[in-house]
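Q: next input, structure requested:
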Amino acid sequence: MSETLHIVGGGMAGSEAAWQAAEAGLNVVIHEMRPHVATFAHKTGDLAEMVCSNSFRSDDDERNAVGLLHWEMRAAGGLIMEMADRHSLPAGGALAVDREAFSAAVTERLRAHPLISVSEEEVTELPSSGNWIIATGPLTSGALAEAIRAETGAEQLAFFDAIAPIVHAETVDMSIAWRQSRYDKGETEEQRTAYLNCPMTKPEYEAFIDALLAAEKTEFHEGETAGYFDGCLPIEVMAERGRETLRHGPMKPVGLTNAHKPAEKAYAVVQLRRDNALGTLYNIVGFQTKMKYGAQTNVFRMIPGLQDASFARLGGIHRNTFINSPRLIDAQLRLRSKPNIRFAGQITGVEGYVESAAMGLLAARLAVAELAGRELAAPPPETAMGALVHHITGGADAKTFQPMNVNFGLFPPIDAKGGRKGRKDRYKAYTDRSKIAFNEWLAGQD
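A: Below is the predicted model of the structure:
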């Protein structure tokens, strides 16, 4: 093809979209403002840089919706999944990656593609001509966000997201902490011991909650109002919902046995997940926070095993921009008022690395088909990718629309003929049905 597809944003969605389009024969220009224009969370100019976590979450493609989405993207020749698999780390039943190696590999592959070029500039307006995908993610620049707001008339495009701290592994006290994945998940010993666990007694937990609630927090700027995405709540916001909330959330002690004191049940457990291939860095699972830096070090060092912890990165809070997709974009991911522009990734209201990349993959394939004069419908709603796109383009109520991870609640219900199915059997039925439908969708493009 002689057409050119312009992609704004070189994150998960933009990188996947560029790969899919170029592999289909389109010339692609990735417009990525980093490193010339920095963001709060990004540290490099690499494409597909991971900033909030190093986990793609569950890789179980038989009973888990995000694992099923992994499967679909692999089946569609997704670059993000290929590089994630190549640079994976032990993480029990989850897919975690070496962040720096992963991003470097995606960047190298895209820059080496003969049909892809990278323009290091900030796009500040919505183009009126040409073929475009806006995949600027949760940290869309202020100028472009204003342009989107002016075009769509949306009154609110932003909520706030938080990132978790990372600890130097050598500073964790292993006479207190122990290695174990919850319920010993994983096929190998390395996978079954992928997490570090720090136990708490009830008095230690209560003191931690008191300190957490009293700590100095980062406040919103004047005039900024927003809600949090429930899947990435700051721990202090969770604690404010009830003193036991954390103990039934990221600090739940179930499925873990203290290797130092097997007969003693911890009241709460803080888990740390390996963050790089060398095993020198660990992130504190579920500990997104808006505490100020000084308060973070004081509070987190109250965790048994982290009393002498050194932090490679402290947590933080940042703006997350997304559009009201059910109102603004059509089933082809095109902006209704400017159909030469598609949106992809977290800005569409999907949440998570894999979900974002999946929308990039889909936006590119839809663009390729349109430019070739072919009609391509989105994957059917029985698939993980189809369930997501259906949700953001009409399945969700525009009045209450909020970002969403992929989950089986977005899928058409399974007909449980012959009796009620148990949860595991029902989830397996969802994934079996989805794989058939997704393979048929792919076959229709050959």
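Q: every contact and neighbour count from this point should use C-alpha atoms.
A: Will do.
Q: helix, strand, or coil at Leu5?
A: On the three-state scheme (DSSP: H, G, I helix; E, B strand; the rest coil), Leu5 is labelled strand.
Q: need the helices for the stretch 51-200 of the chain, in chain order.
A: 65-75, 79-86, 99-112, 142-152, 189-192 (DSSP state H, counting those that start in this stretch).
Q: for Arg374, which of these is the nearest?
A: Nearest to Arg374 among those is helix 65-75 (21.5 Å), distances taken as C-alpha to C-alpha.
Q: check which helices and strands the closest one is in contact with.
A: strand 55-58, helix 79-86, helix 353-371, helix 384-390, helix 423-443 (3 or more C-alpha pairs under 8 Å, 6 or more residues apart in numbering; DSSP states H and E).
Q: distance from that helix to the middle of the chain?
A: 14 Å (C-alpha atoms, centre = their mean, to the nearest Å).
Q: buried ones in it?
A: Within helix 65-75, the residues that count as buried by 16 or more other C-alpha atoms under 10 Å are 65-73.
Q: one more sequence to fold, the one below, so I can look at both together:
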Amino acid sequence: MMTVTVIGGGLAGCEAAWQLANRGVKVKLYEMKPKKFSPAHHSPYLAELVCSNSLRSDQLENAVGLLKEEMRLLNSLIMECADATRVPAGGALAVDRTGFSQMVTGKIKSHELIEVINEEVKSIPEDEYVIVASGPLTSDLLSESIKKFVGNEYLYFYDAAAPIITYESIDKEKVFKAARYGRGDDDYINCPMNKDEYLNFWRELVNAQVAELKCFEKQIVFEGCMPVEVMAKRGEQTLLFGPLKPVGLTDPRTGQEPYAVVQLRQDNKEGTLYNIVGFQTHLKWGEQKRIFSMIPGLENAEFVRYGVMHRNTYINSPKVLNAIYQSRTNDKVFFAGQITGVEGYIESASSGLVAGINMARIVQGKDKLIFPKETAHGALSHYISDACITRFQPMNINFGLMSSLNERIKDKREKNRRIAARAIEIIKNMSNTENYN
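A: Have a look, this model is predicted:
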């Protein structure tokens, strides 16, 4: 029986391994934890969620919601585990961080065709069938091997994780529960600020001390996961249009919309931990405690994890990969996950799904399965493999990447729903064909 090596036990690697094994291909899944941890990883489990516990919108008129639904139809391990461990989050899909990782780990380790090997892989085995899903925090030795393999300049940006606090340390007299625009149940804890409170907080934030970067590293911040202090320095009002946006929220004590609102989202199933939404940060830990305690209701907050910032590395995929995440120069080598330039948990898992399906087909002598641009999976894989792109940047899935409709529809939500319906129909037809597996 043919064996495929998968390097990396994150969401992409686990999804790829699952798709391979379910098609009768034996897998050796290498994960260096718990023997060695990256600067941002702490859990011994597979599929660890480093930043937020939110997998973002679960609505079909949102592109990432569509991507999730496509994955469900394609028997995704990540979606199965996410749906089983979800916690309240309004219109979003958020999960119990530990419960999710434990469930993925259990399913991977119990599969008879998957062998998990806890060792660091230091170089790409180029003469073997391999999927490199080592993530944006790839170890130094493997990074050098990847750099030599791709033969192109490595690109990078900085990503950041938000702090987590205990529920019992929140002052319940100063906060209120509500979902923006009343969507879903009252899943978020909202910390309202008046104008003076906001301005005092903003001044302290823009003047706070940040952790030092290494002198040889240029700071390039990904717009979709920007540190809150970097956002604040763009202007006094910037946060009011970002993570502190009060729109759609009414303080029940005043009957009015607050000047600013900091939202807290449940981080585990028990509801004992909450993360500060949108507060990815690179502030020194002492500064985080001092400044974030200025938020009404968090004066005595107990921080169980402070925000951290780390380097995320990705390859120049349009020059390196094709539309199934396969190397253009070595058809035995695939890449998957954030190292390819897809951005986000679900997008990473999606790339692992496409890579796993196609690797299985290749080792079994079948034709490639290329997802069309009318689907979210296809739109994402075509973006990272578009050789016409000269300045490649990480990208979340969005409807702008997908093929447009033949008819013109003015209402954006209706347009998105129709694009989603078309994509779902295509995925259903693909998954029902005899040659899908």
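Q: returning to what we had before: which of the helices of the stretch 51-200 of the first structure is buried the deepest?
A: helix 65-75 (a mean of 23; mean count of other C-alpha atoms under 10 Å).
Q: got the contact list for Val221 of the second structure?
A: Under the criterion of C-alpha atoms under 8 Å, 6 or more residues apart in numbering, the contact list for Val221 of the second structure reads 157-159.
Q: just those residues now: which is nearest Ala17 of the second structure?
A: Nearest member of those to Ala17 of the second structure, counting by C-alpha to C-alpha, is Asp159, at 25.9 Å.
Q: what does the closest one align to in the first structure?
A: Mapped onto the first structure by TM-score structural alignment, Asp159 of the second structure lines up with Asp161.
Q: do you know how far that match is from Lys43 of the first structure?
A: Look at Asp161 of the first structure and Lys43 of the first structure: by C-alpha to C-alpha, to the nearest Å, they are 17 Å apart.
Q: any chance of JSON lines for the buried residues of helix 65-75 of the first structure, columns distance to Ala372 of the first structure?
A: Formatted as JSON lines, these follow (distance: C-alpha to C-alpha, whole Å):
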{"residue": "Ala65", "distance to Ala372 of the first structure": "32"}
{"residue": "Val66", "distance to Ala372 of the first structure": "31"}
{"residue": "Gly67", "distance to Ala372 of the first structure": "32"}
{"residue": "Leu68", "distance to Ala372 of the first structure": "29"}
{"residue": "Leu69", "distance to Ala372 of the first structure": "27"}
{"residue": "His70", "distance to Ala372 of the first structure": "28"}
{"residue": "Trp71", "distance to Ala372 of the first structure": "27"}
{"residue": "Glu72", "distance to Ala372 of the first structure": "24"}
{"residue": "Met73", "distance to Ala372 of the first structure": "22"}
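Q: residues contacting Ala208 of the second structure?
A: 283, 287.
Q: indicate which one of the helices and strands packed on helix 65-75 of the first structure is closest to Arg342 of the first structure.
A: When these are compared by C-alpha to C-alpha, helix 353-371 sits nearest Arg342 of the first structure, at 6.8 Å.
Q: need the residues that contact the closest one.
A: 3, 12-18, 20-21, 24, 26, 56, 66, 69-70, 73, 78, 80, 131, 133, 135, 332-333, 342-346, 350, 375-378, 385, 388-389, 405-406.
Q: so where is that helix in the second structure?
A: Taken onto the second structure by TM-score structural alignment, helix 353-371 of the first structure occupies residues 345-363 there.
Q: what's the mean deviation for the matching stretch versus the first structure?
A: With mean C-alpha distance after the TM-score superposition for the first structure, stretch 345-363 of the second structure departs from the first structure by a mean of 0.6 Å once superposed.
Q: next one: that stretch to chain centre, how far?
A: Using C-alpha atoms, centre = their mean, the offset of stretch 345-363 of the second structure from its chain centre is 16 Å.
Q: what's the nearest residue to the residue positioned nearest the centre of the first structure if we skip its chain neighbours?
A: Centre of the first structure computed as the mean C-alpha position; nearest residue by C-alpha atoms, centre = their mean is Gly352, 2.1 Å away. Leaving out its chain neighbours, the residue that sits closest to Gly352 of the first structure by C-alpha to C-alpha, 6 or more residues apart in numbering is Asn405, at 6.3 Å.
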